[in-house]
Every structure is written in structure tokens, then in C-alpha cells.
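> Just to be clear, the model below is a prediction. Sequence and coordinates:
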Amino acid sequence: MKTTLFSFQFSNLLGTVYRRGNLNFTCDGNSVISPVGNRVTVFDLKNNKSNTLPLTTRYNVKCVGLSPDGRLAIIVDEGGNALLVSLVCRSVLHRFHFKGSVHSVSFSPDGRKFVITKGNIAQMYHAPGRKREFNAFVLDKTYFGPYDETTHIDWTDDSRCFAVGSKDMSTWVFGAERWDNLIYYALGGHKDAIVACFFESNSLDLYTLSQDGALCVWQCDTPPEGLRLKAPTGWKADLLQREKEEEEEEERETTIRGKATPASEEQQGKVKYSRLAKYFFNKEGDFNNLTAAAYHKKIHLLVTGFASGIFHLHELPEFNLIHSLSISDQRIESVAINSSGDWIALGCSGLGQLLVWEWQSESYVLKQQGHFNSMVSLAYSPDGQYIVTGGDDGKVKVWNTLSGFCFITFTEHSSGVTGVTFTATGYVIVTSSMDGTVRAFDLHRYRNFRTFTSPRPTQFSCVAVDSSGEIVCAGAQDSFEIFIWSMQTGRLLEVLSGHEGPISGLCFNPMKSILASASWDKTVRLWDMVDSWRTTETLALTSDALAVTYRPDGAELAVATLNAQITFWDPENAVQTGSIEGRHDLKTGRKELDKITAKHSAKGKAFTTLCYSADGQSVLAGGMSKFVCIYHVREQILRKKFEISCNLSLDAMEEFLNRRKMTEFGNLALIDQDAGEENGVAIPLPGVRKGDMSSRHFKPEIRVTSLRFSPTGRCWAATTTEGLLIYSLDTQMLFDPFELDTSVTPGRIRAALRQRDFTRAILMAVRLNEKKLLQETLESVPWDEIDVISSSLPELYVEKVLEFLASSFEVSRHLEFYLIWTQKLLMAHGQKLKSRAGKLLPAVQFLQKSIQRHLDDVSKLCDWNRYNIQYALAVSKQRGMKRPSEPLGSEEEADASDDEDSLHLLGGGHGDGDDGDTLLV
């Protein structure tokens, strides 16, 4: 752990699925790209996984443009900063600043150009990657025309023209080239701001949609092939004329000033548009504004989202209503359709909700929603497969660490959740809440099976469960008492009194039945759960205690106090063994409305959450700051500091305020400048009801509310203002050799394999610690020799091989082969490894997590196949009993063949990563 503690890298972002911005489907239609704050998450709907790209923008992401081949993406934030990102290698290729707020970005269908809308102009750039150049973003043209902000872009299929909608109720059609009969064309006909505009397939016909729910259908009198290039003038014309005279002397008399355009084409008129029809969505006359729209050109499907949470599906150009559904009562911010037209993605920023709807079968492909308010607490399951989070919205969510999705939400609490924890079995979640209840949830049946309450109403601030899972404790914030219940009966066993301030933290000793309670009365009390609930020790602190945690072996106690110190105690002897001063490491920022500097405000900040690493050598600390610190316990020094966010859209991020915001009339942050935007209040005329007068723009403050290390020791999680951040060890990018010398090379390892000296090859591969090479070495061993080779490995190398096997289970398909390796190693070295159980615990738990996941998948597949076989046998017996004497005719043969086909499809269609024709029973 000493060498790998510095190698934790950002791995994933859970708990936040959509904030604001536009949604995009990848070109294959199987993944959704969603902006989450200043990051971007890719939801793989086919493999049921979510992955956040390891890159950040300076502010919240405003819009994302995806190239037609799906390889590149342009991500633009609210400040106009753009990132050119490769989605293949997941890295930033170029950074650019557009010098203004960008509303939308769109690539041309041929991938050669892209257009951005900024203010009341549209700018066309050459798409990067077509040729080697120093600047990836080269401006081609700037288009003027609209008088107000531009809102939407759409291209024709042949990339010859594009349309731009504007808030001035007009839509402009521009030519991407210098066309002779189309320079620009302005379309009116609306009485509100344009939300979206779409070209028809292989045509210049146009659909425009405005905010008041009006749709105009425009017909163009010229096909796309009728656009003529404008003849060049000046020196270009002279150069072309000279070349043409040399090549074709016979056309010299028909050429006039370099124009080779026939006279018949010269007399043709300009491109003209005419309005065919106008339709209205809001026929009832309500104030339901249209907020987002998407159009699929091949199947002529129009999807529109409204401020009331309703979305419509229409078929154009006849405007036939297919579906009208509601997802919530909040505004739909973005709509997208995948390439096949089957799936529709809907983003709702008010709830932080992302839906993918399959409209033909009327079913959800994806339905995810984060916590409405901030997350407060988290806990890992004992095997590290799941994370449970509690939020101020009263919801308890359980997340799968492998897929990144929430698979169950408990809504029984009526107020904010203050603490969550797993029992030792991993199948029960216990939560405490400000509503005066402590609840236990069953992960087998997904129900609340126990509710613990106090004799008089109280607010619970923390919760803890002992290692047996029988005793449940919760600390009160107002009565300063600790309540103890029995999990089996639900009865209140005891009320512990003694603290003189609110209880801030509870923690059970992992090895003994002793409870540690931290309070604002500057003490930590140790309670013996076996010997009459009495206080065994009282630890006196110098300041209010904010958090308390035991080391995994129970031999040490860490306490965070209000004076920004972390003190370490020997709980057996009640002796302080060390302390860490963390005020300088917090480095809090200055809020926009703070009267004092960040240096002075940091004096009142402290660590509010603590967590030991899996091996107990380090402690993780976080609080009202953007930094998470890892300290070495024995040396009492800072090992590494993680910056969890660089998003300037959050408050308290910078140490110094921008002096340009300080005017003679006061701070500009006090003025709600976003009142006129789409999310704010807009009052065009007195007496007109439009918008919510109570809505205000605010910047949430960056902070870390809870930290937990995974039991496997491979990752740690933090609940922050941004969401649930996961940091893990990226072993693929890390070269970490083990007892390496010059005699260990890949060539010598392969030479040993050719000589069938497998033990020496494995030892050298472990010392080199190259994952691909170790995989090649282990898989070269014949399965019948694994037993002998496992017994010959030294004890120190067994731990390394077990760690490799645990990581390989997650990606490899050689399940049985690696299971044989695991079994033989544990059988041969199990007794010897017991003496080093503390250090080996993270590796064994990592191994258990990987095997348990495969067990769950295979058991579901087996149950499904067993059910199908029983069903097929029952159907065949029933038919045999009905007609035993009748010969099997053509009708019966057809029925039998249908049964066989259905059995084959049902049996082979559920293999998660296995062969489709394998039937497991």
C-alpha cells in the first residue's frame, strides 16, 4: 500500500446523471453522452455500464458536439472554454476559448466543418483532424443576421446549408459554401423565440418550432442539387480564366469575366421558401412552454419536451400524434434520438433525471435520478460491490460499483438522511434520519422490515451497527442520548446518557463489542455493549469532536475535532498516541459574499469526516474544502492531497475574489444576473404571469460530506457537492515492480515458459509486475499442473498472484481456469496466510467481490434456464396427455418446432458475456 497510495486516480462519478446541457447518442445508438457538472458521463445502455471521462472543464458544461464518426467531441462550458476530446483514448487533444458564451455546437454530416452559435452570430470552423496543423480550430466564416441570441443549429444531409434559430423569432438559412442563389434566407411566422429548427431528409424543406408551442412547415422551391456555386471575382477569376483558356480554347467566346455559368442558369431566380402549414401543441391555451425538441429524419419522428414535464411524439409532416406522456412536473431540458429511432433520451435538470424511453414497446431502457439535494453519507458493502448513499432529500440509494447505476431507491424517510451503514452480512442497510426514525432495509426483498423509534421525538444524527448485526445504535442531536435497539425484535434495549452535547459520530470496534461515541461536549466515550452498557473510558479532547472512526483491527481510534486536528488514541489504555494539525492542508476558498479573506475563514474550518485505509496505515480526511487529504498515521505527515473539483461554477473554489466583481454599488454576486435566462424569471409585461418569482440563481458551495475506503483497498469514495466520486488504482497505467533486478526481463520469462519451467516464469513475472505478462504466464500453465506449481510458490508471492486473480475475474472469460488457480493457492497456503490475515484482508475481499459477482450472474442464468426447461417439459407432457393416440401431423410438427425455437432463444439469449449457444443448467 505504501507505493500505491499515491496512484489513486479519478475513476467514476455516481449519483449525478444529468445537470444541464444537451444529450447526445453515440453513432451506434447504444450509448448516451450526458453532461454532469463540469464532467461528461457515457452511459453504455447495451452493456449496462456508466463511465465518466477523466477530464474536467473550468465551469459547468453548456453543450457537447459529437462528430459523425463518433471519435471526437467538442465540449464547451459556460465560460466559452472548449475541449477537443478523443472518445477513443478518452483524453483532451486541444483546448480553445471562443471568447464568449456558446449556446450550441454542431458538426456537419460529412465531418468537415462545425458551427457554433455565440450571441447573435454563427461561426463556422474547419473540423479538426482532417490535416496536420498547429491550431486545431481554424475559423472559416462568421455569419450575421439574427438580432438576438441564437439558439439551435441543424445541417442538411449533404452539408451544403445549415439553419440557425434565434430568440428574435426568426430562423436563418445560410449556405456553407458561396452559393449563387442562396446567400442567406430569413424565415418568420412565429410569435416567440425559436427553440429548434430541422431540415427534412435530402431536402431544403424546413420545420421550425417556437417556445409558445407552434410548428411551421416550410417548403423550398429548389432541391439541394439546384444550388450553384458563386463565380469567383478579381484575381481568382483572372487566374481561373487563364487556366481555362489554355485548356479549352473553343469556350473562350462564351466566357465572360471568368464566369463559366450558362446563360439559362444565370436567369434562374434565387431560392424561395413558402409556408405550407402551421400547427400548435398547446391547444388548451395553457402556459406550457416548449423547451426542447429532436427530429429523426429517416422515420420522420418529432419529439418535443415541455416545461411541465410532458413530451409528445409526432409524425411529420402530417403532425399525427403518436404518444403524449409525462415524466415529472419539472422542465425537460434536453431531448435526443438515437440513430435507429428506437430510443429517446430525456434530461430533466430540476430533478437531475435522465431517462431513455423505447417508444415502440413503451418501456424504459434507462431511468436514473440522483439525489435532489446534496448527499450526506455513504457506506460500502462488506464485499465492495455496492455503495449506499443518503441525502438531504430523505432518499436512500444503492449503487452498483461495477455498472455505476442505482438499482434501488428507498423513500420511506420523510426528512434528511444523516447516516447509512451495512451490516456484516451485506444484505441489510441501516439508516438514521432527522425525521426521528432509524430504519433497516432488506436487500433480498427490497423492503423496510424494521423501524426503530425513540420514546419521545428526537432527531438522529448518526447510526452504527455492531459486527454481529444484532445491536443498532443511533445518536441524538437534540437530547444528547444514544439509543440502542435489538435488530431481531425491534425493541429499545437501552438509552445511554452522559454526553452534554449533540452526538456527532458513532463507531463500533470491529473486533470487540465496544461503542465509541463522539460529541460536541469535547469528549469521546467508550461504551461496553456486553457489561451492562457502562462507560469504560472517557477521552478528553481540546475541542468539539466532529467524527470518530476505528482502525480496521480495532487497536486505534481517530477523532476529528473542531480545531482542525486529528488525534489518535489507544482505546485499551485511553492514551493519546499522536495528532495531526490539518488547518493548513484544508485550504478553503473564499465565498463570493464573504466579508473576510479565505485565510481568515479557514480558521473556522475543520475536517468533518474521517476514514482509515484498508490496511490501517493511513487515514483519509475531508471537510468544507475542495481537498481530500491522506495522512500517514505513524509518521503523522501528509502523504497526498486530492483536488476533488476544479469547477468554478461552485462557490468557495478560489482563494481570492475577482476584483472586477466589486463595484462602487457592491458585489455583483448580489445581483441575480440569470433572471432573464430560460431557468430564471422573465416578466415581459406587467401583469403577465410567466416564471417562478421565488426562483433564484445560486452557486452551491464545494464540500466533502463523507469518505469511505472500499474493503478491497482498491478504491475510495467521497460524497461531495459534485456527486459520489470514486477514486481507484489504475493498475494498467502503473509500473510497480516487485524485488526487481537486471536478470528479470520479458525475454527470459518467455524462455522459461518454452522450457516448461513454470514456477520460475511466474516468480519473474510477479517481480516484473506487468499485468499482460503475468496473464500470459499463468495461462500457459496446463490445468493439471496447477496444483504442483501452487504448492511450490513462496508465501510472499502468493499474495501478489491472488491480487492479480481478483482483478482478472472482472474482465477475463476463463472463469473455471482462474477458479482452479484460486482454489489451489488457498488450499496450499491457507494455514500459512492466517498469520498475515490483517495485511491480506483487502486482497481476499477483492477476490470475494469478483467471485461473488460471477456467482450472481451465473445463478440468475441457471435459474432462468431451469425455468425454461421445466416449462417446456410441462407443455410437452400436457400435449402428450391430451392426444396420445393421434399421429403427429403437420400442425403438431409446427407446434413442436415452435417450442424448440422458443427454448433455444430463451436459453441462449441471456448469456452475459458467454457464448450465445451455451445452455447452462
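Now that the structure is in, tell me what you want to look at. Numbering: from 1, shown residues only.
> can we go C-alpha only for contacts and neighbour counts from here?
OK.
> tell me which residues in stretch 747-765 are buried?
Buried residues in stretch 747-765, defined by neighbour count with 16 or more other CA atoms under 10 Å: 749, 750, 752, 753, 758, 759, 760, 761, 762, 763, 764, 765.
> brain fart, stretch 53-64
53, 54, 56, 57, 58, 59, 60, 61, 62, 63, 64.
> From the rest of the structure, what touches that stretch?
Residues outside stretch 53-64 that contact it (CA atoms under 8 Å, 6 or more residues apart in numbering): 10-12, 20-24, 35-42, 73-79, 81-83, 90-92, 102-105, 646-649.
> Pull up the distance across that stretch, start to finish.
End-to-end distance for stretch 53-64: 13 Å, by CA to CA, to the nearest Å.
> Kindly report the same for stretch 356-364.
OK, stretch 356-364 end separation, CA to CA: 6 Å.
> Also stretch 546-558?
For stretch 546-558, the end-to-end distance is 11 Å (CA to CA).
> Can you get me a residue count around the residue lying closest to residue 15 once chain neighbours are set aside?
Nearest residue to residue 15 in three dimensions, chain neighbours excluded: residue 370, at 4.7 Å (CA to CA, 6 or more residues apart in numbering). Applying other CA atoms under 10 Å, we find 24 residues neighbouring residue 370.
> Put this next to the previous one:
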Amino acid sequence: MKFAYKFNNLLGTVYKKGNLLFSQDGNSVISPVGNRISIFDLKNDKVTTLPVESRFNYTALDLSPNGCSLIAINEEGEAHWISLISQTIVHKYRFKRKVRAVKFSPDGKHFAVCKENNVFVFKAPGLLSGDYNAFVMERVFHGAYDETTCLDWSSDSRILAVGSKDMAVKLYPLEKWHNFRIYSLGNHTDSIVGCFFEENTYDITTISRNGQACVWECSIDPDKLVPLDKAPPRKKKKGNDESEEDDIDVSKALELTEAELASAVEEKDDSEVQNDKFFYKRLARHYLADEARKDDREAVLTSAAYHRKSKILVTGFSNGAFFIHELPDVSLIHSLSISEEKISAICLNSTGDWIALGCGGVGQLLVWEWQSEIYRLKQQSHSNNMSCVCYSVDGQLLATGGEDGKVKLWNVYTGFCFVTFSEHSSAVTCVSFSGSRKFVVSASLDGTVRAYDLIRYRNFRTFASPRPVQFASVAVDSSGEFVAAGGQDVFEIFLWSVKTGRLLEILAGHEGPVASLAFSPCVTSTCLVSVSWDKTLRVWDAIEKGSAHETIELVADGLCVAFKPNGLEVAVATLDGQISIFNVKNAVQVSSIEGRNDLGSGRADTDLITAKTTLQAK
């Protein structure tokens, strides 16, 4: 038999860390999920995960203006150029240091990367730049005194604004201009979180970590920049006996007094300087953190996003609150608190109607439509490790349990979590669906086994033992009438009735934690099998014969057991990497699978030999 499995989707988590992106049409959100990238289609309510992966978690993403290419950089500085058409990695590049931000220019010819206190500008391969070599470096800027944190391009892709931890924003020209060199904007008292150009102008807004927002006005328009090779010659100083007909009209000068003539010459000189010289004037300074610090005095601004066309500014804080302001007056439009964890990333779609918010601490991803004040998407991952997973009988649903005490149900087709049960007060160790898919049961270390209704989405049964037991395994019979759970600290199996919730039987005999349980899939059979760390497989018929059972010795600690669909054989996985198959009726071993050679061993930092040699020695 030949298997051809390929990666399909990633479930269980929706966001880890890094920045969020919207697609060009504004209907999809691109989210970094660990070392993979998921795309949430908000129009069709479906999630797809790209079949590419990195060795480390992705932290910096950006999408090309044509929407065909995606550049993703992981936390170790390895950049991947991903084609969204073929969904493959086209090019790779190693920055060898942590990269904090990456952004394409609006014309699509370049992209800039922030690394340490430097900014690297590369040519983007494609028709726009005319260069198909990947990662061709064009410019490097070294103006910052500390680590660079954010960047933004002007609308004409001529000027690059870069914010850093040195509390200043540097403006770098991509080309050489006669009336513009490197310019620095200060007046902040904390590290820069965001800098945003206005549409079709060089006016800029800078935001720092302590919530200060400075609005700057540029002295010249984009069409007033003069290339260095086309700069006009410098005017020579005129002597006392030289005429000034080029500056002042002689006929009008005769009609003016001496004071009026002097003021006219001075105004003309000031206007020429004003039109030629490139400088910024600070119009206002606003304190955005005052609203967020009403409830939390330690709140700091952690992320920001700006929509140029609608002039909407969205800022997120460390206490889970975000605010929507309208520039340039910075008037508050709306505020909302989504969690108690910090907001790690904010992004707006092309129309400015949807706001994507990511909280890395709890793995939360939200898309909020701020005008109608409704959630377009609301997904949250397990806040801790996922401990168990189970498919429904028809394969359409997936149940997961985590160490955070939550049970989540996922739709396999769409990839979305549609319900979360949080009744458990400790880690969930095992989940199991009923044969009719009407309910799902979960076992937990809090000493309870809970049954959840899949129609009304509520906890309709709670099963408990006479004394506190940490349950490690659970199973439901094919008819859905009985639930069995095995203990981790008490080596017994408890059997309950689903209809009445009463404890029917306590099956004793194991001398170690009960690792796994399984009921026979046959409707006419009530057979139950269990494996334990005491190196035994036990076959029970508790409904008819009570505690009577048959014991089968294993070569190592039992970890998992599963029935064959016909109910005649069981497969047992043991700690030594073997899978043994037994006949249930006569307790004879039918076959075995040696899996030890397929389990590759790792190599520790202190090992002097390779993992392959270590495996051969074992």
C-alpha cells in the first residue's frame, strides 16, 4: 500500500507573534502561526495554511503591492520569498540577526528591512524593477543610534521614514536630491512604535511607546524635490553697483518708499528659502496613553496602524485596549478592550473598514468592523499546550483539549473553532466523541469527566468518582450509553451511565496509571480494553460480567490502544516503539510493527556524535 499524505491545514492556534497583513482585496487576513502562515478568508469563512514552513517562528511579514509575493522573516533572520500563486518558497536569504520590520515600497520596486540600527533597501524582483535576482541590495542607511523598530514609505516611494529606540525618526532619501538630505525628527521621550506618512504629501505622524503622538508638516510638496543633477547654479552675490532688476521691478520700485522696498526684498528672499529648503514643523503633540491609563497606570503603547485615505489611526496598548482616532486632529472615535493581554499587532484593510488585532499572549485573532461595531472574526487558541485530540466518527469535527482546561471544537473543512467549553478547572487529558456525534466527553486532572451537548453546546453531565481521582483517559461506547475513565493516580477504571449520570462499576486490577481505554465499535458488544504503565493489556466486559477480565502481558509500558473497525482485533502501542496487534477473543498476538527504527533520535548540544550514530548504538 502506497500512501501520499500532504499537508492540508493547521488547526489549534491562529496567531503567535509578528505582524498581521490584509490581502490586496481586503477580504483575507495573513497571520503568522509559529513557523507557518495561515490565511483567513473572511468572505468565504475558511482557513488555509500555506504548505511552507521555517525552522523558527515567523515574526515579520509583508505583501507586495500586486499581491503575488509574500516576504516572511523568522526570528533568527532567515527571509523567505514566497509566491502566493504556486505557494512555494522561491528565494531564501539570511540576515543573521533579528529583523524587526519589513515593508514594500508603494511602487513595488523596492523593499526595506530593519536590522539592528541599520536599514537595508533591496530591489524587489519582478517586472516593476526589471531585476529578477533575489535580494539585490541597493542602499544601506546607518543613521540610527539604537535598534530600528518600524518604517514607512512615502506615497511616491522616494523617502523612507525609520523609527528606532533612540527616540527619533530618521528620513532617508532613496535617491540624491538637491534640497533634501537625511533628516531627523525628535521631540519624543520613548522608543518609536510607529511612523506614518500622509497621502500624496510628506507630512508625517510619529508615535512613541509612552503614547505621545507628534504631527509634523513638511515645508515642500513632493513635486518640489529637485534631483541633484538638475540643481540650479548658485547665485553670485551682487555688488553695490550691480543692478537688481531680476529681483525687483524698477517701475514699481520708483513708487515705493525706502522701507517698503526693503520689506519687499526680504519677503521675496524668505519665500525662495521657504520653497527650496526641506524642513519639518511640528504642528501638535497629543498624549494617547491618558485614556488607556485610567484603569492601568502601567499601560504602554505596543502597536499602531494607520489608514492614509480615511486618516484613521488605531493604537493598541499593553492592557488589551485599543483606540481609534482621526487625524490630524487626533479626535477619539471609538475605544474597546478585547483582553487583558497586550495587543501585539494591528492592521487595517484597503478600505479601512476592518481592523485586525492580534494578541500573542493568548493566541487571539480578531477582525473588528469599527463602523458597525461587530466582530467579523473572533478566534482564540489554547493559551497553553494542547494535550489531546479526537476526530468525530464522520471526520467532520475535531475536538482538542489543552492544559488550559478548555475543550475546543473545530470544523475540519473551514478550519475555524466554533465553540469552546471552559468548565474544567485543570488540564484536560483526553477527549472522545460519541458514536452518534451527539455529544463529546472530556477527562481532566480536576477529578471530573464532563459530557457536552453538540446541539445546544452546554455541559449536560458531570461524572465524578467517590474519591478525588486525576483522570488520564476516557472512552464512550458505540451506543453512547456508557462512559469509562481511567485514573492516573488511582489505578482504577470508573464506568458511568450517560442517561442517569450514576457510577455503575469500579474496575480494579491495574498496577499503574491507566494510559488508554477503548470500547468495541460493534453495537452488539460491550467489550472494553485498557492499557497501563504496568505492561498489561486487560479485556473487560463490565456490563455483563462486572470486574472479570482477561490480562495480556506486554513487553513494555502500554501507551495507547485502538480497536479494529470490525471489533475483533486491538492494536497496542508500547514505550519501546512497537505496535502489537492482538485478537480479543483468544488473546493471541496476530502481528507486530517495529517502529523503533522509524523514530529518529535527537542530538543534544553536548553530544559529540551525530544522531544517526547514536541511534545505531541503541
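Yep, it's here. Not measured: the values here are computed from a predicted model.
> Got a TM-score for the two of them?
Comparison of the two superposed chains (TM-score structural alignment, normalised by the length of the second structure) gives a TM-score of 0.89, and 572 aligned residues with a CA RMSD of 2.2 Å.
> still on that earlier bit, save the buried residues of stretch 53-64 of the first structure as a markdown table, and put in distance to residue 98 of the first structure and secondary structure too.
Below are the buried residues of stretch 53-64 of the first structure laid out as a markdown table (distance: CA to CA, whole Å; DSSP: H, G, I helix; E, B strand; the rest coil):
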| residue | distance to residue 98 of the first structure | secondary structure |
| --- | --- | --- |
| 53 | 22 | coil |
| 54 | 23 | coil |
| 56 | 17 | coil |
| 57 | 14 | coil |
| 58 | 14 | coil |
| 59 | 14 | coil |
| 60 | 15 | coil |
| 61 | 14 | strand |
| 62 | 13 | strand |
| 63 | 13 | strand |
| 64 | 14 | strand |
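> and residue 322 of the first structure, how far is that from residue 313 of the first structure?
In this view, residue 322 of the first structure and residue 313 of the first structure are 5 Å apart by CA to CA.
> if you count what's nearby, which of these two comes out ahead?
residue 313 (21 against 14).
> shouldn't the more buried one be in contact with residue 305?
No: applying CA atoms under 8 Å, one finds residue 313 of the first structure not in contact with residue 305, separated by 9.3 Å.
> Go ahead and confirm residue 338 of the first structure touches residue 346.
No: checked against CA under 8 Å, the pair residue 338 of the first structure and residue 346 is beyond contact range at 11.6 Å.
> more crowded one of those two?
residue 346 (29 against 20).
> Which residue in the second structure aligns with the more buried one?
Using TM-score structural alignment, the equivalent of residue 346 of the first structure in the second structure is residue 357.
> What of residue 571 of the first structure?
By TM-score structural alignment, residue 571 of the first structure lines up with residue 584.
> for residue 224 of the first structure, same thing?
Aligned counterpart of residue 224 of the first structure in the second structure: residue 222 (TM-score structural alignment).
> On the three-state scheme, the residue nearest to that match when sequence neighbours are not counted is what?
Nearest non-adjacent residue to residue 222 of the second structure, counting by CA to CA, 6+ apart: residue 201, 6.2 Å away. What DSSP: H, G, I helix; E, B strand; the rest coil gives for residue 201 of the second structure is coil.
> What distance do you get for residue 201 of the second structure to residue 153 of the second structure?
Taking CA to CA, one finds residue 201 of the second structure at 11 Å from residue 153 of the second structure.
> now the end-to-end length of stretch 4-12 of the second structure.
Taking CA to CA, the first and last residues of stretch 4-12 of the second structure lie 24 Å apart.
> Do a quick rundown of the helices in the stretch 251-400 of the first structure.
For the stretch 251-400 of the first structure, applying DSSP state H, counting those that start in this stretch gives helices covering 263-266.
> can you give me the strands in it?
Along the stretch 251-400 of the first structure, counting by DSSP state E, counting those that start in this stretch, strands occupy 273-280, 290-296, 301-306, 310-315, 320-326, 334-337, 343-348, 353-358, 363-369, 375-380, 386-391, 396-400.
> quick one: what's aligned to residue 521 of the first structure in the second structure?
Match for residue 521 of the first structure (TM-score structural alignment): residue 534.
> Report the contact partners of the residue lying closest to residue 342 of the first structure once chain neighbours are set aside.
In space, and not counting its chain neighbours, residue 342 of the first structure is closest to residue 358: 5.7 Å by CA to CA, 6+ apart. Counting by CA under 8 Å, 6+ apart, residue 358 of the first structure makes contact with 342, 343, 344, 364, 365.
> quick one: which of these has the most company?
residue 343 (23 neighbours).
> Looking at the first structure, which helix is longest?
Longest helix in the first structure by number of residues (criterion: DSSP state H): helix 837-882.
> what sits against the residue nearest the centre of the second structure?
Among the residues of the second structure, the one closest to the centroid is residue 15, at 2.8 Å (CA atoms, centre = their mean). When the contact criterion is CA under 8 Å, 6+ apart, the partners of residue 15 of the second structure are 31, 32, 33, 34, 358, 359, 360, 363, 364, 365, 381.
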